[in-house]
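Peer 1: could you look at this predicted model? Sequence included:
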Amino acid sequence: MLLSRYISIRYQFILLLLIVSASLLTIIFMNVSIHKESSERLNALESRYYPALERAVKLNSLLPSLKQQFDAAVVMEDESALITADELTQTLLNDAQKGARVLPEYAQNFENFASSLQTYSQQAKQLSLDFIELNSTFDELSHRATLIDKQLKALHSISDQLRENIRKQVVETIQTSEAEANQASSVSILLGGILIVSLGVTSFAIQHSITKSISLVTQKMKEIASGDGDLTARIEYNGKDEISLLVSRVNQFIEKLQVIIKSTLNSSNMLEKVSTRMEYSAQNTLALNNQQQIQIEDVTRSIGEMLGSIKHVVDFASQADRQAQSANQKAEQGAEVVTKTSNQIELLAEKIRTTAAKLAELESNTNNVGSILSTIQNVAEQTNLLALNAAIEAARAGEHGRGFAVVADEVRVLASNTQSSATEINALLVELQNEAHGAVEAMSQGLESSSLGVHNAREAGQSLSEITTQVASITQVNKQIAQATELQHQTSNQIQQRLDDFTDCSQQVSHSTSELESLSHELSNIVAQLSQSTSQFKV
């Protein structure tokens, strides 16, 4: 028991593990060996004995069929049954050869069977042919049949003996495997029992040693804890196991605890003073924070009023921007209308120029027509004079000039009509010339007016363009004002948000300060309790 103190607990458990491992390996090795031998036997049964036994059973079962074929050939005098008998004989010989290959230790038995089978088959076949062809006497054939039946019985005896020997070998192999398995199970149970007993004894010894050592250390620590708190006492333990290391660490801990308690006793008074000052500072901080919170609320209220004013400015700037944009649109529309009007006036002026040119050409043509009419009037006057002279000459001629007088009258009437028509046409031409001249003058005045209108329209368009430019500038300025005002509004909102956050932080600080004051009071109580607790130790 004392020896366990000088052996490490780790090595004690390692020793226990080695004992368990060695026992388990022994059991496993033994079971593996027995399992291997059993597997080899089972493989032999599967690959050799069972196939050989099947061949032996087949040989024994086919012999009656072979005899029946020979009997059928004799009774029915059918040589085809002999062919079937030869096929059965060959099948039996093949099975005997396979059995000899599968189970070499019984190869001689299979060969004896094959040799006897060949002899029997040859003699039975010859006897059947002799019966069919009546090559011998009946007595001789009966004697030969009796001998062949004896050979068949010998074949049955050989096959039965072979089958029985193989069956006994199979049973013996199975019994051997079962015996070894039972033996392995018994040995495993025995070794398991020994292992359990050894494990229990060893575990109890280790547990008792560890428990006794721990009880010793616990008793020493209980004496320190339940006494007057003497931190100068140390635990004494003789040993080299883990308990010795534990005792050493506990002594180091007690020594460190002694230093800490001593330092705690020295620091508790200072901590009490600090807690008192901290409580006083927390009260002052709480008062200042309340005053600061009131000021922040005033600033927040002022910022809110400023935000209201800025919002009105934003609304006015937005309204001015919308009106400037509307004026800009109207100015652009007016400029577009003026441009269209100027283009129409220029087109009208061009048409007036064309019409004036046509009227001037018409006036020139009417002047030409007037000269032509003058010529016509002169011709008509000359014709009238000639007609008058012709009438005078016709009157002088008397009866001979009567027809000429009629013609002269007609010519005179025609000349008179021509002169009258020419006079009317001349009057119309004069009136037309006056009207054309008036139209030309009116067209000239309209052309001057249209030119002046085009000039004025261009000046109006230029003025509207300048107005549009100025309105666009005003619109841009209004947009900049609106953007700046909106930015100022957002900035003011951010300032108000920051003030709200600062108010929340101030409230949190106030709450934290209140908690700090409470904690300071609790700290004072804890310091008092700490002083009371540390005073129980002897350092």
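Peer 2: That came in fine, so what should we check first?

Peer 1: C-alpha from now on. contacts and neighbour counts both.
Peer 2: Fine.

Peer 1: for the top helix by length along the chain, enumerate the helices and strands it packs against.
Peer 2: Criterion DSSP state H: the longest helix present in the chain is helix 242-397. Judged by 3 or more C-alpha pairs under 8 Å, 6 or more residues apart in numbering; DSSP states H and E, helix 242-397 is in contact with helix 138-226, helix 402-534.

Peer 1: got another, please set it beside the one above:
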Amino acid sequence: MLFPILLLAVIGISIFAFMYVITNMEAKAMKKQGEIYFEAVAVILNADRDIYQARLALEEAHSGQITYSEAQATFDENAKQVYDRFSKYLALLKDEPTINKQFNDFYPLYEQWIARTKSVSSNIERNQQLIKQLDVLDVNFKKLRHMLDMAGESLRDHVHKSGNINQETLERYAEAVAEVLNADRDIYQARLVQQQIINGIGSYKDNVKLFEENALQAMTRFKSYTSLLKNEPNFTEPYKEFDTLFSDWFKDSGVFLESSSVADKTLEKDLFAQSDTFFSQIRDILDKAGEAVGQRAKESEQETLQEIESLQTIATIIIVIGFIIAFVIGFYIPVKITANVKNIARRIREISEGDGDLKARINSESKDELGDLAQEFDSFVERLQGIISIIQEKKTALGQTTSRLSEVSNSVNSLSDGLVGSSDSIVSAATEMNVANQQMAEVAQGTAHEATESSQAAQKGMGAVSNSKTAISELVNNIEAALSRASELEKSSGAIASVLEVIRGIAEQTNLLALNAAIEAARAGEHGRGFAVVADEVRQLATQTSESTNKIEGMISQLNGSVTDAFKAIENSRKSAGNTVESFDEVIHIFDLLSQSFYTVKDLSEQTANATQEQASVANDINENLIAMKDQTDGVGHASKEIRSQFNQLNQLYKELSAQVDRFKV
């Protein structure tokens, strides 16, 4: 029965193994791609970069951008890296002989390139030495150039500054300037030829001949310049050292140009060309190496994919075959199991439907799990046969016990019914007495509560009266203050009236003075007209002041009358408030008596409530005990009924059990 499961497990393990193999192959391929091919491509690209850096160092040294020692160090370092990186490339691809054998020419080409480059390096070193020698020669060359410039400039300045030069002298000066300029051009041409010889441009012999021609022409033209100006020493004396400097420069230049280093400059181009030939060939090898690795990586990827597809096909075939075998076995085993189960079920049905014959057995001869089940069932029936035999023996004793139990149950039921009736009557009487006590206690509590509320109301009324008394007292104080203010106002009104009398007097005096001023202005005639206008204005102001004073006096008189009336009204209010305060004292005394009476009623009500509560508590305890006794009595009744019910059920079970046990044959 476990065979299909084991088969499926084997299939699952096989699938897992194939997946592991495929994954491992993919991982190895990726590792090979990353650690070998990718690294090989990176190494080749770095070698390509290094060979260019080595070539660039030579070019920079040749152009004088860096020194020979710097160029040589850079070249050696990068050339060594090219060699090392290509060796690493071959080591990475040691398992790829088809790739490595394509580049067997690398090392011979590399050696030839190094040898030619050393010759080029030697020429570059000599070239830098020649440049240094040429720099020494240029010291005198620059001095000669400076003299030629100064000679031409000084003569032109003299011509511009002198306005009375005759035609003959002017022509001579012009010819001398032309000679100096041509000499400057010739000496520059000679210097250019030197640079061409250093750079290996043109024929060496032709360049040497051209140098000598231009240098001698420059000397001849300067002598012509001094000859034209021989009568003017101020133009020739500053340049008396020209001949000596030129002779030294020309002599040293001849020695420099005749040296073997300069003569061999024509071979430098050939060496560079040969070195570049090997350089290009090595570059082609590096390019092909990178392309070969890329192509091999693609081929390896395709090979890995083909292997994976083959393994997947094999795995699919194995899985299909395994599932077919599992299906066949899975179909056969359930059929066999079903037949065995039906056989066992048939035997069990014969035992169960055979009038309880526990002597019958299945007696299966099967050796599988179902055979074990049948044997265990036969053992169970055998043990059940023993149990039923014992039950049949105990059945008679159980019947006698149930009969005696029925008689005891009937007696208990009769006693419990009488006890329940008596307890019900006692509990009812106790409950009625407890209800009466609770009602009395509630009435006493209600009386105490009403007395408390009345006392609180009296306290609130007494507080309100006290607050009113306080308010009236404050009102009396305010009235006293108002009387004081009214008295002060009356005095202030009198003071104001006195001030108004003074103002009225001043206004009358001002009016008289204005009248006198008008009279004096009239006497002054035309001169006093302006003063008369002012006097008239002053008089009008005095008149207005007098009128305003009269109005204010009338208003103050009215104010005095009003203050007097208010003073009388306030005095009457003060007397009434005093009488009200005395009445409030009597009301407060009455409220005190009322509050004391309420407190007395409250105390008596609380004492009554407490006594009633104690009585109710005692009655309640009695009632609870009676109820507990009734509950116990009810419990006895229920227990008696339950015993009767359980007996009836037990008797019924006894009958059923007897009927069932009698069915078995042991």
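Peer 2: That came through fine. Since we're looking at a predicted model, the values are computed, not measured.

Peer 1: overlay them and tell me the TM-score.
Peer 2: Once superposed, the chains reach a TM-score of 0.50 (TM-score structural alignment, normalised by the length of the first structure), with 349 aligned residues with a C-alpha RMSD of 4.8 Å.

Peer 1: about what we covered before: just send the helices and strands packed on helix 242-397 of the first structure back as CSV, with mean neighbour count and distance to Glu46 of the first structure too.
Peer 2: CSV is the format used below for those (neighbours: other C-alpha atoms under 10 Å; distance: least, C-alpha to C-alpha, whole Å):
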stretch, mean neighbour count, distance to Glu46 of the first structure
helix 138-226, 15, 10
helix 402-534, 17, 85
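
Peer 1: CSV for these, including distance to Leu286 of the first structure?
Peer 2: Compiled in CSV, these are given as follows (distance: least, C-alpha to C-alpha, whole Å):
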stretch, distance to Leu286 of the first structure
helix 138-226, 45
helix 402-534, 6
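
Peer 1: out of the ones you listed, flag the one nearest Ser121 of the first structure.
Peer 2: Nearest to Ser121 of the first structure, of all these, is helix 138-226, at 9.1 Å by C-alpha to C-alpha.

Peer 1: what is the closest one packed up against?
Peer 2: Applying 3+ C-alpha pairs under 8 Å, 6+ apart, we find helix 138-226 of the first structure packed against helix 9-44, helix 50-76, helix 107-133, helix 242-397.

Peer 1: and the angle for the third one with helix 138-226?
Peer 2: Same thing as helix 107-133 of the first structure. Our comparison of helix 107-133 of the first structure with helix 138-226, counting by axes from the mean of the first three to the mean of the last three C-alpha atoms, to 10 degrees, yields an angle of 150 degrees.

Peer 1: go on, the longest one?
Peer 2: Using the same axes, to 10 degrees, the interaxial angle of helix 242-397 of the first structure with respect to helix 138-226 works out to 100 degrees.

Peer 1: what does the second one give?
Peer 2: Interaxial angle, helix 50-76 of the first structure versus helix 138-226 (the same axes, to 10 degrees): 160 degrees.

Peer 1: before we move on, back to that, want to try TSV for the helices and strands packed on helix 138-226 of the first structure, with distance to His156 of the first structure and mean neighbour count as columns?
Peer 2: Output for these, formatted as TSV (distance: least, C-alpha to C-alpha, whole Å; neighbours: other C-alpha atoms under 10 Å):
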stretch	distance to His156 of the first structure	mean neighbour count
helix 9-44	26	15
helix 50-76	6	19
helix 107-133	9	18
helix 242-397	82	16
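
Peer 1: in TSV, list those along with distance to Val539 of the first structure.
Peer 2: Compiled in TSV, these are given as follows (distance: least, C-alpha to C-alpha, whole Å):
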stretch	distance to Val539 of the first structure
helix 9-44	34
helix 50-76	91
helix 107-133	100
helix 242-397	6
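
Peer 1: let me see the contact set for the residue nearest to Ser535 of the first structure when sequence neighbours are not counted.
Peer 2: Spatial nearest neighbour of Ser535 of the first structure, excluding adjacent residues (C-alpha to C-alpha, 6 or more residues apart in numbering): Leu265 at 7.6 Å. Contact analysis of Leu265 of the first structure by C-alpha atoms under 8 Å, 6 or more residues apart in numbering lists 531, 534-535.
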